[in-house]
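>>> I would like to see how this sequence folds:
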Amino acid sequence: MTKDVVALTPRMPDPWSILAGLLSGGPDKLVNTAGEGAVVQLCDASGRPLVSVEAPLLVQVAGEAERLFGAAAPPVPFWWTEARATTGVAEAERLAGTFAARVAALAGGTVWPPEAALSLAVVASEGVGLAPAPAAAQPAVDVLTDKVAVVITDRPVVAMTAWLSDAFRAVAAAERGLQIVSPAGATLSPAVRDSLPGWPSRWVVQDEQEGYYDGRSGAVLRWQEGMFAPVASPGATEDDPDTPVAAAFREFADTGERQLAVTFRTVRPADERLVLGGALEALWCELTGGPPAGWGSAEPANLPWSPARLTDTAFARAPEPSWFVVVGSPERPAHATVRITRTKAGVEEDVTVAFGYGADEEPPLEALTRAAEVLATRHHLQSMLVQLRKARRDLAVPPRFEGPGVPLAFVLGAEEALALPDDRARRTPLAQQPLALGPKARPAFYYALPGDPSDLSGWSDFERLVRHLKGS
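Purely as a prediction, here's the structure:
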């Protein structure tokens, strides 16, 4: 049985459809809203949550259901209504499935996973009522200890959903780690991989042979002292723990697929005319021939790409920072995260973006210098690093070893280059001298690096370059 269920419908589920779904627990149950109307939750007589339902979300970006579920969805726009059942309670799992099935039946759609929609019958339950606060506060968290919050999910792609995003914020405020438990074969969205902090946070993968292992490092894990932690090999010491690595993590096959990954930062003065997202759009257009497909504050990315709307959202949240996810079309897989922060220097945009290519596709490496010049001359680029790596075209992160990327280029913005003494930005220890971008009086610099995916020596060159620029 599933824990997360999603109804995908061409029509918005009206209040009566939602009510009919929630009455899967029986016609005598009362329903109310929580979380300022964004979440409805049912729980048993003891206050234990059974099912939490988010308000329907209008998705206007093609390919998001396929990317996150591998499921066919109605043509865009369509409505995404998500329910999460409490882990390990069979009654809750059946109730979530029946809820979604009723909503889909009334609004003319489908349910993921398909087996969750097998029955429209009332689910037998005792003492079901509304969840009182604070039981409704964190429906994504399944286990809470003094060290970590544990989220158990059965999704094929662990994405940065609104549920999970709330859990990230909650554990950060509580100074706990976040441990995400998924089944074998599941993958991570790049947004989750890049947001998951260090120890004791982990991606915990279930495995028939080892029980559990870390999906990012391969370390075999066990539940001990209130969290999942690595198992020490026999004879290990405190100085040399010698943690065994799961066999499933070591499986590797070179399919010829690659990813072009770019991380960059821009810093611009804050004023009323500032439009955010322009640098990312410019890079996207240079490398793919068109702008991003969509964006949102969580996954699925539900809104058509619009720098103006993104700017309005970020300004409404200021002075608090904003985080967004940006996606490409199904034909050209691409995924980005954008963090916008107000600082003394102005408005900073920190962007991480990756584009996926199949074995028969060539990444547009010839467009990199042009893209760098556009960002440097028009978008106040501070720095940019470009990498090429052997990894999946669909950008999903598997629980297996993937080789590190290799650096193709580093770009230093004009203001940063001007601040360096002794023409340091222009004269470097690298064999190939940098390419000046933009005006001769205030150029940015493009430093080309070897970029051979089978040779990691490019990182040595990058390290030498960084030490030189820092004067160390």
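>>> alpha carbons only for contacts and neighbour counts from here, please
Fine.
>>> from the chain's centre, how far out does the helix or strand harbouring Val40 sit?
Val40 is located in strand 39-43, with elements delineated by DSSP states H and E. On the basis of Cα atoms, centre = their mean, to the nearest Å, strand 39-43 sits 26 Å off its chain's mean C-alpha point.
>>> likewise stretch 65-75?
Taking Cα atoms, centre = their mean, one finds the center of stretch 65-75 at 17 Å from the center of the full chain.
>>> show me the contact partners of it.
For stretch 65-75, contacts defined as Cα atoms under 8 Å, 6 or more residues apart in numbering pick out 8-10, 62, 109-110, 112, 155-159, 300.
>>> and this one, so I can compare the two:
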Amino acid sequence: MTKDVIALTEGVPDPWSVAAALLAGGPEPGVRTTGRGAVLQLCDRDGVPLVSVESPLEVRVPGEAERLLGVPLGDGIGWWTEIRAATGVPGAERLAGAVATRLTGLLGGAVWPPDVSTEDGLVDVSDVTATEPPELPAVDVVTERAAVILQDRPLVAMTSRLSEALRTSADTDRGLQIVTPGGSRLSLPTRTLLTGPPTRWVVRDERCGYYDGLSGAVLHWRDGSFAPAADARGETLVADAFREVGHTGERQLVVAFRTALPATEDLVLGGGVEAAWRALTGGPPAGWGAAEPAGLPWSREELTSLARRRSPRPTWLVVVGAADRPGIATLRVDRAPEGVAEEVTLALGYGPGERPPVDALPELADALASRSGLRSLLCQLRPARSDLSVPPWYEAPPVPLAFALGPEGVRDIGLARAARPPLAGSPLRVGPGGRPGLYYPLGDGSSHGDGWSALDRLTRHLRGAAPVTA
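Predicted coordinates:
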């Protein structure tokens, strides 16, 4: 399995320090760049990559490195450098550890995981036997149908490498398949981008071999990709490990919404996700980034600048909260007929006995409808881990709490019809008084069947007049 090593340094990993770290393999190996210059590769005499060093990321958000690695780190850690050993190359993991050790020795800091650190930061590269590199540099195994990444981390985050692998596999009409041990979990951003077969989370299991960590289907390697196995009757087998679930009393509050505002010169993005954070936690987000770790302190202006540079291409971002209140969101910015659209999915975690701020949801809908161009909002509650990671076993689906339509949606349907849904209670008016949106309570989250039944009746009623996206 691929070994990813991370150098967590106090000083800036400038080109000179990275070059010195690469000399941990001795003076003979060659160095080349790939990934549009974002990755340095240490190669053997034949030019075959042994170790890849990603561009360093500055992490200025307290607790972000600890969230992803699960270990406490010193306050001085400011830079995150991924160092990846080549797949199936004997000695490559030791070489990656040597590079990380040399880098942290020069700049201060720590190597993760600690057990790959070498005493002096030196390895003779002539002891490392290489094989031919894969067709796609960001992945470990490539077939006509799948791009496979092997990950041995406690939490598989949407790093720049994984994001690049997802992009390149899609560009080549392949499914991305991430293979992990049974003890690994996914971060919420990684989960949101694994959108279905042939893209999969493949979990190794001693009893059945492999299974899908999101559906539980037992998987076999067939025709160049992992695919579900069936029994004699043709029914998909479900792994025992996926069924073994216990209820801890932890919950997640999930809000997903879409906003759109005119594309003016003075438009500043991120207002909706900040409004959601303030309404539900009392403060703004802590940080953001184009991948995990989300190392930049929260700034709507910097976020807007990045999206402008990437336009007209869409921009996908991660937003994180403070360490004392687990919170993470994905934000997608794209052009739309209405101007600039932002699609947000925000999850907040709560431990046993904690009460999610359900009473603040109408206030949130009002803020989004008044200032952020709300189109639609769906609020849900689910029994799931408070740290917001995704385990490889069954988790109950969310229960709808409320749905909201922005002023534009209410106008298209007609206020008379939209204000009289087939529900027990009446909707609340939100947003501008003369051009309101509507907030529809659907229940208290205690009954799965009642919540979804209410949402189904509501959306059928609204769609009877005009197309509505929930």
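>>> sorry, back to before: redo the contacts of stretch 65-75 of structure 1 as a markdown table? Include distance to Glu272 of structure 1.
As requested, the contacts of stretch 65-75 of structure 1 are exported to a markdown table (distance: Cα to Cα, whole Å):
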| residue | distance to Glu272 of structure 1 |
| --- | --- |
| Leu8 | 39 |
| Thr9 | 39 |
| Pro10 | 38 |
| Ala62 | 32 |
| Gly109 | 43 |
| Thr110 | 44 |
| Trp112 | 43 |
| Arg155 | 42 |
| Pro156 | 42 |
| Val157 | 39 |
| Val158 | 37 |
| Ala159 | 34 |
| Pro300 | 30 |
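>>> what about those residues, which one has the most neighbours?
Leu8 (31 neighbours; other Cα atoms under 10 Å).
>>> which residue in structure 2 aligns with that one?
Residue pairing (TM-score structural alignment): Leu8 of structure 1 is matched to Leu8 of structure 2.
>>> what's the closest non-adjacent residue to Val319 of structure 2?
With sequence-adjacent residues excluded and distances taken as Cα to Cα, 6 or more residues apart in numbering, Val319 of structure 2 is closest to Trp288, at 4.3 Å.
>>> that neighbour -> structure 1?
Counting by TM-score structural alignment, Trp288 of structure 2 lines up with Trp295 in structure 1.
>>> pretty sure Trp80 of structure 1 contacts Glu54?
No - Trp80 of structure 1 is beyond contact range of Glu54, at 9.3 Å (criterion: Cα atoms under 8 Å).
>>> more crowded one of the two?
Trp80 (25 against 20).
>>> got the contact list for the more buried one?
Val6, Ala7, Leu8, Thr9, Pro56, Leu57, Leu58, Val59.
>>> hmm, try it at 10 Å
Residues near Trp80 of structure 1 by Cα atoms under 10 Å, 6 or more residues apart in numbering: 6-13, 54-59, 65, 73, 109, 111, 300, 302.
>>> contacts for the strand holding Val40 of structure 1 next, please.
18, 22-23, 25, 29-35, 48-56, 83-86, 92, 95, 127-132, 135-137, 139.
>>> so which of these belong to strands?
Of those, the ones assigned to strands by DSSP state E are Pro49, Leu50, Val51, Ser52, Val53, Glu54, Ala83, Arg84, Ala85, Gly129, Leu130.
>>> what's the burial count for the fourth one?
So the one you mean is Ser52 of structure 1. Using other Cα under 10 Å, Ser52 of structure 1 has 26 neighbouring residues.
>>> correct me, but it touches Ala131?
Yes - shown here, Ser52 of structure 1 and Ala131 form a contact pair, counting by Cα atoms under 10 Å, at 9.2 Å.
>>> which residues are in contact with both of the two?
Jointly contacting Ser52 of structure 1 and Ala131 under the rule Cα under 10 Å, 6+ apart are Ala34, Val40, Gln41, Leu42, Cys43.
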